[in-house]
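> Provided below for reference: sequence and predicted model.
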Amino acid sequence: MWQQNYDPLGNPNLSALLAALPVLVFLLALTVLRLKGLTAALLAVVVSVLVSALVFGMPAGTIAGAGLLGIANGVFPISFIVLMAVWLYKLAIRSGKFDVIRGSIATISEDQRIQVLLIAFCFGGFLEGAAGFGVPIAICAALLVELGFRPLKAAMLCLLANGAAGAYGAIGIPVVVGAQQGGVSLEAMSLMLMALVQVIALLSPAILVLMLDGWRGVRETWPVLLVVGGVFSGVQTAVLYLLGPELVDIIGPLAAMAALAGFMQVWRPRRIYREADTPPGPAQRYTLKQVLLAWSPFYILTGAILLWSLPAFKALFAAGGALASTVLHLPIGLLDGRVQELPPLVVNVHTLPAVWNVGWLNASGTAILVAAVLTVVLSPRLNLRMSGEELAQTAGEMWKPLATVSLVMAVAYITNYSGASSTIGLALAQTGGVFPLLAPVIGWMGVFITGSVVNSNTLFAHLQAVTAAQIGVPEALLVAANTAGGVMAKLVSPQSIAIAAAAVKLVGQESAIMRTTLGISLGLLAYVCLCTWGLSVLLG
């Protein structure tokens, strides 16, 4: 049995500084040294091992067990979900359905303000939920250029639109990881995200039109802004409350898209806005049957995730359920029951479990797999060979970012089990009631540097939770603040901007794109900081 030590150097601030060394090395490797993400993550793992052993005195066996558990959780369920989501998206492209989806959206209105709402906001939000990892920015920015938008403005608008959906991307993985790493329930974290993020989702359509056509555009389109923002944010909130984060970016954007298409049948703006009198982009007309069939992979996905989310379905795999035996609980022998948390972190000495839970049948990734298989069966242009090729190609493209995520998970688990992240949290708790004002900034910096809300939550969710417990505010609030602050950084993170620049053929002009989004990103971050601080006062 090994007990954590939260001040191994006899100086809380110095101990916290050395505890933060693995994260600092990872961030510096990405920025100053400009190493690849995988290389930076490997370097961070080495540093976390050295700090845990030499500074905190953690035994080698428990360090190895913590790293193994982190990598295992990175592989399943996280990498499994992301791989299946991107594969399904690629199957939709290979089947030809995606061309119909894009074309049908472009025909709803020639007004570029409406097209931004349809494509960058609604369709981009849907793609964030279905795939994430830069897919919506790349696709929607290129599509806006095809419809006559200037490349710089198309990139800027798609980056801004991503702020409404980024918290729930790739079937809700950022929220799931945040709750897991922070040790808070999904329900509690979801409630806090409603307060921090959903007002931004409500106002995002107005922000997009404001950036495109100024206040005049907002005045001329306010009815449709209310419809789209209200439906998008309202349905997101309802899904988050009733079902959890997995379908927030699937059902919400789909509902907003349907509401916008229906509203445009009975309402038109008095002035058709087109940027600098550019002609309408080419748009092919499709029949209702073609459109409905084109969207079928995502109807199936929604149905599968809904089924997997039902309490009755989950009960089958709970203790005593009919299928409970299909869930494997694999203790990590080098770590399980061998590390103890001590006061003041906890009231009483607490022995930490270390179990890798593997439920292939009840995993969200399996629901996406079912949707992908049904898509192949129901698509005449797809067969097993093609689908296998797409899966192999997806795995080839995604293995580096997914391996990076798994190694970052290893860093997080080593620092958490060694007590290093708790040491940082205890030091930050000295700021008292001021800390909630700064908590979203930590998430913002994490995403700005790593490009991923998942990585930011992996690195900092536990730290946020420990600090929250010490200063007497709900842990779920600061974990949600880390997520919300991180989402605002997606508007300006170098990775997101590089994707946008490549999509609109502006490689080399990334700084110009960043200048168009930086002010909005910082403004939204300030809102999240103030909202977090206000909630901490109210709830603490």
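Now that the structure is in, tell me what you want to look at.

> switch to C-alpha atoms for all contacts and neighbour counts from now on
OK.

> in contact with the closest residue to residue 123 other than its chain neighbours, which residues?
Nearest non-adjacent residue to residue 123, counting by CA to CA, 6 or more residues apart in numbering: residue 253, 6.7 Å away. Neighbour list for residue 253: 121, 122, 123, 125, 126, 232 [criterion: CA atoms under 8 Å, 6 or more residues apart in numbering].

> out of these, who's nearest residue 14?
The closest of the contacts of residue 253 to residue 14 turns out to be residue 125 (CA to CA; 43.0 Å).

> coming back round to it: would you list the buried entries among the contacts of residue 253?
Buried members of the contacts of residue 253, counted by 16 or more other CA atoms under 10 Å: 121, 122, 123, 125, 126, 232.

> turn the residues you listed into TSV, columns for distance to residue 143.
Shown next, in TSV, are the buried ones among the contacts of residue 253 (distance: CA to CA, whole Å):
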residue	distance to residue 143
121	13
122	13
123	11
125	14
126	15
232	21
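
> in helices only, show me these.
Judged by DSSP state H, the subset of these located in helices is 125, 126, 232.

> which parts of this structure are strands?
Ranges of strands in the chain, per DSSP state E, are 2-3, 328-331, 339-341, 350-352, 355-358.

> please compare the first structure with the one that follows:
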Amino acid sequence: MTYTPQISPLGPLWLSAIVALLPLLTIFITLGWLRWKAHWAGLTAVAVAILVAIFAWQMPPVLALLSATQGGVFGLFPIMWIVFTAILLYQITVVSGRFEDLRAVFALVSDDPRIQAMLIAFCFGGLLEALAGFGAPVAITGVMLMAIGFSALRAAVVVLVANTAPVAFGAIAIPIITAGNLTKIPYQQIGAYVGHQTPLLAFLVPLILVFLADGKRGFRQLWPVALVTGVAFAIAQWVSATWLSVELTDIIASLVGLAAAVVFMRFWKPEGGADALASLHADRDAELASMSEKERAALPKLHDEQIDPKSLTGGRIFMALFPYLLVIAVFSVTKLIPSVSAWLASTDIKIHWPGLDGNILKADGTASASTIYNFQWLSSPGTSLLISMVIVAIVYRVAAGDVFKEIWATLVKLRFSILTVASVLALAYVMNLSGQTITIGTWIAGTGAAFAFFSPVLGWIGTAVTGSDTSANALFSTLQQTAANHAGIDPTLLVAANTSGGVVGKMISPQNLTIAATAVGLLGRESDILRKVLWWSIGMLVALCLLVGLQSTPVLSWMLPVF
């Protein structure tokens, strides 16, 4: 029982492409219009993809179902394994009580709430995105901004806009790793291309944040430190993605951006901090006054007694930063030392997916390599994060019982996210192995070289609907590759563009809007938040479209890395 995908099984290419789009339309409509839960939308889309594969593409039912199982398992491991261990590491820092020290560390840099907001939402949020992603940075930093005086709505808007540039390399670069796995383009190569696109956003975002924090006055008074932070982050992201480590890119960039701000603040002092704090408090009081008793009760309970930053000793500062320094050290050893990296890779187990491997054929009659599942039980970034978590728990003296309690609590909290990601990856595998993705890509490629200017839009739409750049790459990376090959464009450029476009779609995704609204106590007011961030998302998307389009031409092709 073998199967060879057809490009146009229904005759006209346009008709086949429209039918192939049905699974994607299903997830868009159920999530965006009908507002179903993400896991139900994902499971329904998988069912539609299987039916399309069987009845339109004539794929044997057993192979269609097995394709879904392989994709679902890949969604569980390594993708959700990385997310689970990253969030668990963060939870251990909270249980230990050291997280409050970390919050006080930012106040040491500056007592200006606008600068603290930029550093927390952008630099620390970028670090959280690097380790966890999937909404964790928005939830954590949103509450931190409220603790320094921001209103709930303003805090939500600031953290959503801040959660852009780091997203492509989030959760130890899992969006890029996913794209590499599906397209068979080395993920290091995709990451390097992304690292020549998203720094544009990194350069702009801190400037936008000080404007969102305090309007024109904030921009006028704080643009120097915002510019220094953004440029430092952008350069570090470019250098790390190109020459150091794709997995460590956001960690390095976040710390470099933070360090640049700290050094700059030694020689430059902002004006208007007290006035800005008074304005923020007035904004917060007005928001509280407009709320009902029930709405005020939904706001997060903040610590009334905050740690005095001046009471922090060097030892407490080091211990507050220890988990993140440890992760950098562990990943530096496992990813940057060739002998260690090679040994870890040698432990990978190649699983020829039962019943599927050898039965999916390419056009030339050879077996597809996509049916081989790579079980990275030791080399996975998630395993490195687990080891880091254990070390942190020991150093912080967190009891074993508390650790296991957090493991269970994290599993329960992520249960629907796990199901959602597994279903989206199952959808991607069915569409890819049946040939639906190739059909759509071939049809879109009819736009020719102009498609490069619009390629980030697909990533933007995918992330806006699913709430995940990883899921957007699972849906569209192979499609981008196919379209590029047919249009004569560098496929790595368009796969990277899908990732970069996705980062500006995250702030308007229903999933992320709900996470932000829930974190700051505005559940049910997602539409209010959306209206505040939508135009920023569209503006950044237009800038990315122009950048990628010009990178596909001699005008800016010199920007791209050479492999």
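Great, that's in hand. In this text the structure is predicted, and so the values were computed from the model without any measurement.

> quick one: the residue nearest to residue 123 of the first structure from residue 197 of the first structure, how far?
Here residue 253 of the first structure is placed at a distance of 15 Å from residue 197 of the first structure (CA to CA, to the nearest Å).

> please apply the same query to residue 229 of the first structure.
Noted for residue 229 of the first structure: a distance of 13 Å to residue 197 of the first structure, by CA to CA.

> residue 441 of the first structure too?
For residue 441 of the first structure, the distance to residue 197 of the first structure equals 15 Å [CA to CA].

> which one of these two is surrounded by more residues?
For residue 441 of the first structure versus residue 197, the count of surrounding residues by other CA atoms under 10 Å is larger for residue 197: 28 against 23.

> what's the closest non-adjacent residue to that one?
Nearest non-adjacent residue to residue 197 of the first structure (CA to CA, 6+ apart): residue 484, at 6.3 Å.

> tell me the counterpart of the one you found in the second structure.
Taking TM-score structural alignment, residue 484 of the first structure has residue 500 as its aligned residue in the second structure.

> neighbours of that match, how many?
Residue 500 of the second structure, neighbours per other CA under 10 Å, totals 36.

> same thing with residue 281 of the first structure?
Residues within reach of residue 281 of the first structure, counting by other CA under 10 Å, total 16.

> now swap in residue 538 of the second structure and tell me
Residues lying near residue 538 of the second structure (other CA under 10 Å) number 16.

> for it, which non-adjacent residue is closest in space?
Distances taken as CA to CA, 6+ apart put residue 504 closest to residue 538 of the second structure, at 7.8 Å, once the chain neighbours are dropped.

> what's the closest non-adjacent residue to the residue positioned nearest the centre of the second structure?
Centroid check for the second structure by CA atoms, centre = their mean gives residue 167 as the closest residue, at 3.5 Å. Of all residues not flanking residue 167 of the second structure in the chain, residue 503 sits nearest, at 5.4 Å (CA to CA, 6+ apart).

> what residues are up against the aligned partner of residue 333 of the second structure in the first structure?
Counting by TM-score structural alignment, residue 333 of the second structure lines up with residue 307 in the first structure. With contact set as CA under 8 Å, 6+ apart, residue 307 of the first structure has these partners: residue 313.

> then the one 5 residues further on?
Contacts were defined as CA under 8 Å, 6+ apart; by that measure residue 312 of the first structure touches no other residue.

> contacting residues around residue 54 of the first structure?
Residues near residue 54 of the first structure by CA under 8 Å, 6+ apart: none.

> ok, now residue 221 of the first structure?
Counting by CA under 8 Å, 6+ apart, residue 221 of the first structure touches residue 269.

> likewise residue 397 of the second structure?
Each residue near residue 397 of the second structure by CA under 8 Å, 6+ apart is listed here: residue 96.

> and it, how far from residue 319 of the second structure?
Distance from residue 397 of the second structure to residue 319 of the second structure, by CA to CA: 12 Å.

> just residue 463 of the second structure next, same as before
Between residue 463 of the second structure and residue 319 of the second structure the computed distance is 36 Å (CA to CA).

> mind checking which of these two has more residues around it?
The neighbour count for residue 463 of the second structure versus residue 319, taken as other CA under 10 Å, is higher for residue 463 (31 against 19).

> which residue is the nearest non-sequential neighbour of whatever residue of the first structure lines up with that one?
Correspondence of residue 463 of the second structure to the first structure, assessed by TM-score structural alignment: residue 447. The shortest distance from residue 447 of the first structure to any non-neighbouring residue, by CA to CA, 6+ apart, is to residue 486 (5.2 Å).
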